[in-house]
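Peer 1: okay, sequence plus prediction incoming.
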Amino acid sequence: MKKSLFMTSATAVGLALVLNACAGEEGGGNAGSSNNESNAEASGDQTQISFIHWRGEDSEVFDEIIDEFEAEHPDITVEMNIYPSEQYQSNAQQMLRDGSVGDVFTSFPGSQFEVIQNAGFFEDLTDEDFVGNFNAEAIEIGQADGQQMALPYQMVFNMPVYNVDMFDELGLEPPNSWDEFLEMGDTLLENDITPIAFPGGDIGPNQFMNSMMMNNAPDEDIFAKLEAGEEQLTNEWWVSTLEDFQTLLDREFISQDALGIQQDSAIAAVAQEEAAMLATGSYHMASLTEQNPDLNLDFLAPITVAEDEAIYEGIHTATFMLGVNANSDKQEEAKQFIDYLSQPEVASKYANETGQHLTIEDVDYTSEALEDTAYWLTDKETRFQPRFFITNSSVENAVLSSIEQVLGGDDPQSAAEQAQQVVDQNID
């Protein structure tokens, strides 16, 4: 029998305490410790596999897909466990340690992928036929040492979503420079509209930082150089990014209490047309149109430089990286599940019901929001999310914290200096 379990924040915090207590033990703790039946095989000749991820908003469609998979594979059942994303990032390695949980699991690119890969928990998928169902360029981020260790499923645009009809009514065009962006924000304020709904209370600057810095630091190796000691957060590229955040705060383009605003409140503000932009990404389009089906949405990344200096128009990420646990004794069944998820008709169902662009070839996008924004996949100059090139989690936290300090009222130069001190302590 399949059982879907969504772990609330409170449950996940309890889980984190258990895992932290077990962290020093051989074999470590695992996510099934509070739900032992999830680790048992189903009765008879059926094999039960564990599927873990962080996308709670996708639980309904995944339940449907799992039902259909089980109908086609009566010898396999799938139990899905879902955790809040922050807890998942912190605890996934421990959950995978003994192989009893996460036969199929997901990973973020960047530091989490590096940690799990270094721990040896990814089974090599290079020679699996289903790898050919994915766009070859999109899945490169899941490779290590020439091997395909994970398969990104989602193609996410990590930049603000904006209300197209609102812009049309006010005679606004997506800005092509920082000056135009500021003029746009002023026009929105004059019409009693908050330019940017910024959920700093739970999501923070994790997404918005990428489009804010993409043209300030167009070198795609900038964070690799930072971790190698060849770049500094006190240099112009990062200080100017922090100054741009300060400008948004000072001009009230984002709320003065942005660090206390939760995701649901920010989404509601855009859905109710109190705010023009949501500073997260494409993965929230479905939530916005669910609350307001009349919304016409597109993407708008701030261009923080002069028009003739801009290189990138937006940010993309290949994420929700599907992997098979190297410690699992149910790898063949796990691979059958990933194979099923990668079939175009299954992927199309997932894409259209969740509002996600995918890395699977031949997906049929029938959702209006996806059809209207599909041109970003081919016609726009987008950059892979810079934050995911930070492989050291302490460095990543320092970078993000410097933005939060500025939004909390600190001077950009001072915030950059404090962050660089943390970086210096955590790089070779």
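Peer 2: The structure has been received and is ready for your questions.

Peer 1: please count neighbours and contacts with C-alpha atoms only from this point.
Peer 2: OK.

Peer 1: all strands of the stretch 301-428 of the chain, in order?
Peer 2: Using DSSP state E, counting those that start in this stretch, the strands of the stretch 301-428 of the chain run over 314-324, 357-358, 382-384.

Peer 1: go on, the chain?
Peer 2: 5-6, 47-53, 76-82, 104-107, 143-144, 147-148, 151-156, 161-163, 194-197, 275-278, 297-299, 314-324, 357-358, 382-384 (DSSP state E).

Peer 1: next up, a structure to set beside the first:
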Amino acid sequence: MPIQPKFTPVLLAAAVLSVSLLAGCGGGTAGQTAPSAGDGKQAASAPVTLSFLHWRGEDVKSLNGLIEKFQQENPNIRVEMQTMPSDQYQSGAQAKLTDGSSGDVFASSPGAQFEALAKAGLFTDLTGESFLSNFNESLIGPGKKDGKQLAVPFQLVYNDPIYNVKLFEKYGLTPPKDWEGFLALCAKLKEAGVIPIAFAGADIGPGQFMNTMVMNNLPSDDAFVQVGEGKAKLTDEWWVKTLSQFKELNDKGYFQPNALGTKDAAAGALFIQEKAAMLASGSYQLAQNKKQNPNLEQKLLAPITVAADKAKYEGVHTSTFLLAVNSKSKHPAEAKKFIEFLSRKETAGTYANETGQNVTVKEVQYTSKELLAAGEWSSKKTIFQPRFTITNGEIQKAVTGSIQAVLGGKSPEDAAKEAQAIVDQQIKK
């Protein structure tokens, strides 16, 4: 007969403890909420490498410094950063995120990209995370869907054209308060031999400049949402008017020659070299302009496309660079810990002042003239970027494409009809 083992009370307790520990190491059941980031001060229990995927290559130097500080605080977590050009990121990020090999932490644009990634189930729900209290609650709405906080916007951008303060002073110009005043300003600059508006018609220009051009033409703030639902059309008066005003600026020579063929870097160079008085981009470009021309004095203005007493808005804002945790990540707790670190006011302040980007984190102290100039707009009446209310990528392309069509010679009416045909196709799908 085999000898039966005898357990002393001590051995029995050790066995029970061993079984309990083994059970606690299991992978859990499907559908469990990912572990919370907590207070961000506990080190990971085992060495982990996080992938951080985004499109802002110009921020890499600053982020590398912050990552080094994070790794010192969390010696068992390593962060590897990967960036893609912004146009490639819009089209290619989802494929990289889907298999979970890239982007434990990743950035998303609001609007169409956010909606596509949410539909693909690539966001981890951040609702209830303690670090959300670090953000200005009124600015993180673009990261919400169906009552859940799927991502947190990190940057606050004003999508208003930039102007050269010294050139305006030289010719006795001030930001106009109506459309006739804006046209008169452009005319005076052109007569002086200065390009009124540097416009990147080949890539980002239509998507950026359309926001201030349409903000006061909109019949309602959700007009583009209604277009996507079939309740409004791009052939309606408000969009045809906006296209007509684009055409007017182009026909009068207030953009540089071949604006339709000009890319972002070339348009920016015209402004940086002070050949153009305005740049149709946004506050995100202020720091880069200053870096390349330290003598530049810059502020923001927005064209008012209606009479002064009809203007609802002074400019446009966007909460963007939405930080998120990939639902495919094998390290969600560590990924949340990294976002918690970035959301601290000291960290966000360093990032803001080193990159020239305003942020959505509360109580951040700005030190540069460019950030303070953008910060002036926090007290103005601004609308959330209209382009990002278009949640269908093909419709968004149709809208910006109609601007390019007008610059290419089509009538506003024909360009609007062609764009609406694409909208109709998307609605039927």
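Peer 2: Noted; the coordinates are in hand. Computed from a prediction, not measured in an experiment: that's the story for all the values here.

Peer 1: one step back: in CSV: the strands of structure 1, plus distance to residue 19 of structure 1 and mean neighbour count.
Peer 2: Converted to CSV, these look like this (distance: least, CA to CA, whole Å; neighbours: other CA atoms under 10 Å):
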stretch, distance to residue 19 of structure 1, mean neighbour count
strand 5-6, 18, 18
strand 47-53, 16, 24
strand 76-82, 16, 23
strand 104-107, 17, 26
strand 143-144, 27, 16
strand 147-148, 29, 18
strand 151-156, 26, 25
strand 161-163, 36, 24
strand 194-197, 35, 26
strand 275-278, 34, 28
strand 297-299, 39, 22
strand 314-324, 21, 25
strand 357-358, 32, 26
strand 382-384, 32, 20
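
Peer 1: distance to residue 248 of structure 1 added to those, as TSV?
Peer 2: Conversion of these to TSV gives the following (distance: least, CA to CA, whole Å):
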stretch	distance to residue 248 of structure 1
strand 5-6	36
strand 47-53	34
strand 76-82	35
strand 104-107	32
strand 143-144	37
strand 147-148	41
strand 151-156	24
strand 161-163	16
strand 194-197	9
strand 275-278	13
strand 297-299	18
strand 314-324	18
strand 357-358	29
strand 382-384	22
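
Peer 1: out of the ones you listed, nearest to residue 368 of structure 1?
Peer 2: Counting by CA to CA, residue 368 of structure 1 lies closest to strand 297-299 out of the strands of structure 1; the figure is 9.6 Å.

Peer 1: where does the closest one end up in structure 2?
Peer 2: Mapping strand 297-299 of structure 1 onto structure 2 (TM-score structural alignment) gives residues 298-300.

Peer 1: distance from that stretch to structure 1 after superposition?
Peer 2: Here stretch 298-300 of structure 2, set against structure 1 after superposition, deviates by a mean of 0.9 Å using mean CA distance after the TM-score superposition for structure 1.

Peer 1: ok, and the closest non-adjacent residue to residue 244 of structure 2?
Peer 2: residue 412 (5.6 Å; CA to CA, 6 or more residues apart in numbering).

Peer 1: in a markdown table, list the strands of the stretch 301-428 of structure 1 along with distance to residue 171 of structure 1.
Peer 2: Converted to a markdown table, these look like this (distance: least, CA to CA, whole Å):
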| stretch | distance to residue 171 of structure 1 |
| --- | --- |
| strand 314-324 | 22 |
| strand 357-358 | 29 |
| strand 382-384 | 25 |
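
Peer 1: out of those strands, which comes closest to residue 263 of structure 1?
Peer 2: Of all these, strand 314-324 sits nearest to residue 263 of structure 1, with 19.6 Å by CA to CA.

Peer 1: show me what contacts residue 161 of structure 2?
Peer 2: Contacts for residue 161 of structure 2 (CA atoms under 8 Å, 6 or more residues apart in numbering) come out as 209, 278, 279, 280, 281, 282, 283, 300, 301, 302.

Peer 1: same deal with residue 327 of structure 2?
Peer 2: Neighbour list for residue 327 of structure 2: 121, 122, 123, 124 [criterion: CA under 8 Å, 6+ apart].
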